[in-house]
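Chemist: Here's my sequence, what's the structure:
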Amino acid sequence: MTQGKFIVVEGMEGAGKSSAIHVITDYLSQQNISFIQTREPGGTKLAEQLRDIVKSADHQETITQETELLLMYASRSQLLANVIQPALANGTWVIGDRHDLSSRAYQGGGRQIADEVMNTIADVTLKGFKPDLTLYLDIAPSIGLARARARGALDRIELEQMDFFERVHQKYQSLAAEDETIVSIDACQEMSKVHQDIKQALAQFVA
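Modeler: Take a look at the predicted model:
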């Protein structure tokens, strides 16, 4: 049986990940490729509970950046072992809303946690596993956050200061430039052009 492929959509708040995932799932359906969808943090019963802890803005105590980091990777470990890897082994493709690149950008870039720490935790939990293709939707933080605020209430991380998101953005861009499996797409374009670029990247990958 052919191994499935893992495609991840990445980007900051307001980048348009949900609509991008819809474009991907439509494309795969047209190609008669079976797939499932996941999200991070979350994707299993336990991982969703960890997601609630990470994203809630209503805690009575401060969540330290170390706790945030470990909860992210605990959730990811659960999802990888219980959903992603079994699906791929069964020949099913997996479409992920975020993966390890998010932690590298938000906790590594935004929280300024050292690369050595990030690498160690990733090595323990992911054991070298990585996506086959990542579509990174690149958007200026000011534009993305304005879009996110227009959607409604913001979660704990979305309430951070602008300098945090500027660091996240810079880390995303630098990591994307270093990895040939990451395709950067300008998410500030008209939505139709963004979707066109996504379809083009998918066509090249599937071919």
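Chemist: Please make it C-alpha for all contacts and neighbour counts, starting now.
Modeler: Will do.
Chemist: Which residue ranges of this protein form helices?
Modeler: In chain order, the chain shows helices spanning 17-30, 45-55, 65-79, 85-89, 100-103, 115-126, 141-151, 162-178, 191-206, with DSSP state H as the criterion.
Chemist: now the first one: how far from the chain's centre is it?
Modeler: From the chain centre to the centre of helix 17-30 is a distance of 15 Å (CA atoms, centre = their mean, to the nearest Å).
Chemist: neighbouring contacts of it?
Modeler: Residues external to helix 17-30 that are found in contact with it (CA atoms under 8 Å, 6 or more residues apart in numbering): 9-11, 34-35, 95, 97, 137, 195, 198-199, 202.
Chemist: The second one too?
Modeler: With CA under 8 Å, 6+ apart as the test, helix 45-55 has contacts from 40-42, 68, 71-72, 74-76, 78-79, 155-157.
Chemist: do stretch 138-156 as well
Modeler: Residues outside stretch 138-156 that contact it (CA under 8 Å, 6+ apart): 11-15, 54-57, 158, 162, 165-166, 169, 173, 184-188.
Chemist: if we go to 7 Å?
Modeler: When contacts are defined by CA atoms under 7 Å, 6 or more residues apart in numbering, stretch 138-156 is touched by residues 11-15, 55-57, 165-166, 169, 184-188.
Chemist: From those, list just the buried residues.
Modeler: In those, burial by neighbour count holds for 11-15, 55, 57, 165-166, 169, 184-188, counting by 16 or more other CA atoms under 10 Å.
Chemist: Excluding sequence neighbours, find me the nearest residue to residue 128.
Modeler: Excluding its sequence neighbours, the residue lying closest to residue 128 (CA to CA, 6 or more residues apart in numbering) is residue 122, at 7.8 Å.
Chemist: here's the other one to compare against:
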Amino acid sequence: MAFRTDVINKQGYFISLEGGEGVGKSTQIRLLGADLKEKGFDIIETREPGGCPGGNAIRHLLLEGDIHRWTNATEALLFAAARSEHVTRVIRPALDKGQWVLCDRYIDSSLAYQGDASGIGEDNIRKLHYIGSQGLMPHRTLLLVLPNGEGVERAKIRDGNQGNRFEKRDLDYHKKVNEAFHKLALENPERFRIIDASGTAEMVHKRIMHSIDDLLS
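Modeler: All right, here's what the predicted structure looks like:
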């Protein structure tokens, strides 16, 4: 089942930031948004799960509580429902107005976390995405990468060992997630750019800006 990219308004770009826990996506979204606004672009910054009232309500269900709160199938369905609301209420209207959308996680997180690491299967995640969000895909996906385990340790320090349901999962799970992201990037080189997330936030931001040079011209 092919995803649709032709539905995206050519005046705006949809950029997703992806990666495992603790790689700095939220920081880089803020830096990227500020830089693009300074250059005169109309930007919205958003995140998944969340980004709208319905999505935020589901976010609490997904991130809070015991790691075994939901079955893997229920988790995948909840993410798909949150994304459907997000696309309908926020992302597609913004693109139709010619805005740039910067999104902290999108479909590739579902493919990596639920599709591969949780065993639901990528094809099933793609079917849910097609049903709920009409297969809408980003123009560019920036995959922030760190060595296995380093991002999780960063997240633990950041959150004082009080992380969400996903951060609390074992290193084997996070290794599977990172491997799945890498595989997705290799399979979709026209959309993905792999970004070294080591070093200072400013260093990583420069790498990100270089990776979208072609969209700015």
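Chemist: picking up where we left off before, mind putting the contacts of helix 45-55 of structure 1 in JSON lines, neighbour count included?
Modeler: Output for these, formatted as JSON lines (neighbours: other CA atoms under 10 Å):
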{"residue": "40", "neighbour count": "20"}
{"residue": "41", "neighbour count": "27"}
{"residue": "42", "neighbour count": "21"}
{"residue": "68", "neighbour count": "19"}
{"residue": "71", "neighbour count": "18"}
{"residue": "72", "neighbour count": "23"}
{"residue": "74", "neighbour count": "19"}
{"residue": "75", "neighbour count": "24"}
{"residue": "76", "neighbour count": "27"}
{"residue": "78", "neighbour count": "19"}
{"residue": "79", "neighbour count": "23"}
{"residue": "155", "neighbour count": "14"}
{"residue": "156", "neighbour count": "15"}
{"residue": "157", "neighbour count": "16"}
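Chemist: closest one to residue 132 of structure 1 among the helices of structure 1?
Modeler: Using CA to CA as the criterion, the shortest distance between residue 132 of structure 1 and these is 9.1 Å, found for helix 191-206.
Chemist: List the buried residues for that closest one?
Modeler: For helix 191-206 of structure 1, burial by neighbour count (16+ other CA under 10 Å) applies to 194-195, 197-199, 201-202.
Chemist: Spell out which residues sit in contact with the counterpart of residue 185 of structure 1 in structure 2, please.
Modeler: When structure 2 is aligned by TM-score structural alignment, the residue opposite residue 185 of structure 1 is residue 195. If a contact means CA under 7 Å, 6+ apart, then residue 195 of structure 2 has 142-145, 207-208 as its contacts.
Chemist: Redo these as TSV? Include distance to residue 156 of structure 2.
Modeler: Supplementary listing: these in TSV, determined by distance: CA to CA, whole Å:
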residue	distance to residue 156 of structure 2
142	23
143	21
144	18
145	17
207	25
208	25
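Chemist: Map residue 170 of structure 1 across to structure 2 for me.
Modeler: In structure 2, the position corresponding to residue 170 of structure 1 is occupied by residue 179, as judged by TM-score structural alignment.
Chemist: Determine the number of other residues adjacent to its match.
Modeler: Using other CA atoms under 10 Å as the criterion, residue 179 of structure 2 is surrounded by 17 other residues.
Chemist: on that earlier part again, quick check: the residue nearest to residue 128 of structure 1 vs residue 8 of structure 1, distance?
Modeler: Taken as CA to CA, to the nearest Å, the spacing of residue 122 of structure 1 relative to residue 8 of structure 1 amounts to 17 Å.
Chemist: Between these two, point out the one with more neighbours.
Modeler: For residue 122 of structure 1 versus residue 8, neighbours defined as other CA under 10 Å are more numerous around residue 8 (26 against 19).
Chemist: For the more buried one, what is the corresponding residue in structure 2?
Modeler: Aligned counterpart of residue 8 of structure 1 in structure 2: residue 16 (TM-score structural alignment).
Chemist: Now do the contacts for its match.
Modeler: Applying CA under 7 Å, 6+ apart, the residues contacting residue 16 of structure 2 are 102-106, 138, 140-142.
Chemist: Most neighbours among those residues, please name it.
Modeler: residue 141 (27 neighbours).
Chemist: residue contacts, that residue?
Modeler: Contacts here follow CA under 7 Å, 6+ apart; on that basis residue 141 of structure 2 touches 15-18, 191-193.
Chemist: now do 6 Å
Modeler: With contact set as CA atoms under 6 Å, 6 or more residues apart in numbering, residue 141 of structure 2 has these partners: 15-17, 191-192.
Chemist: Present those as TSV; the columns should include distance to residue 96 of structure 2.
Modeler: Rendered in TSV, the data for these read as follows (distance: CA to CA, whole Å):
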residue	distance to residue 96 of structure 2
15	15
16	17
17	21
191	20
192	23
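Chemist: Can you name the two of the residues you listed that sit furthest apart?
Modeler: When the contacts of residue 141 of structure 2 are compared pair by pair using CA to CA, the farthest-apart members prove to be 17 and 191, with a separation of 11.6 Å.
Chemist: Kind regards, and thank you for your time.
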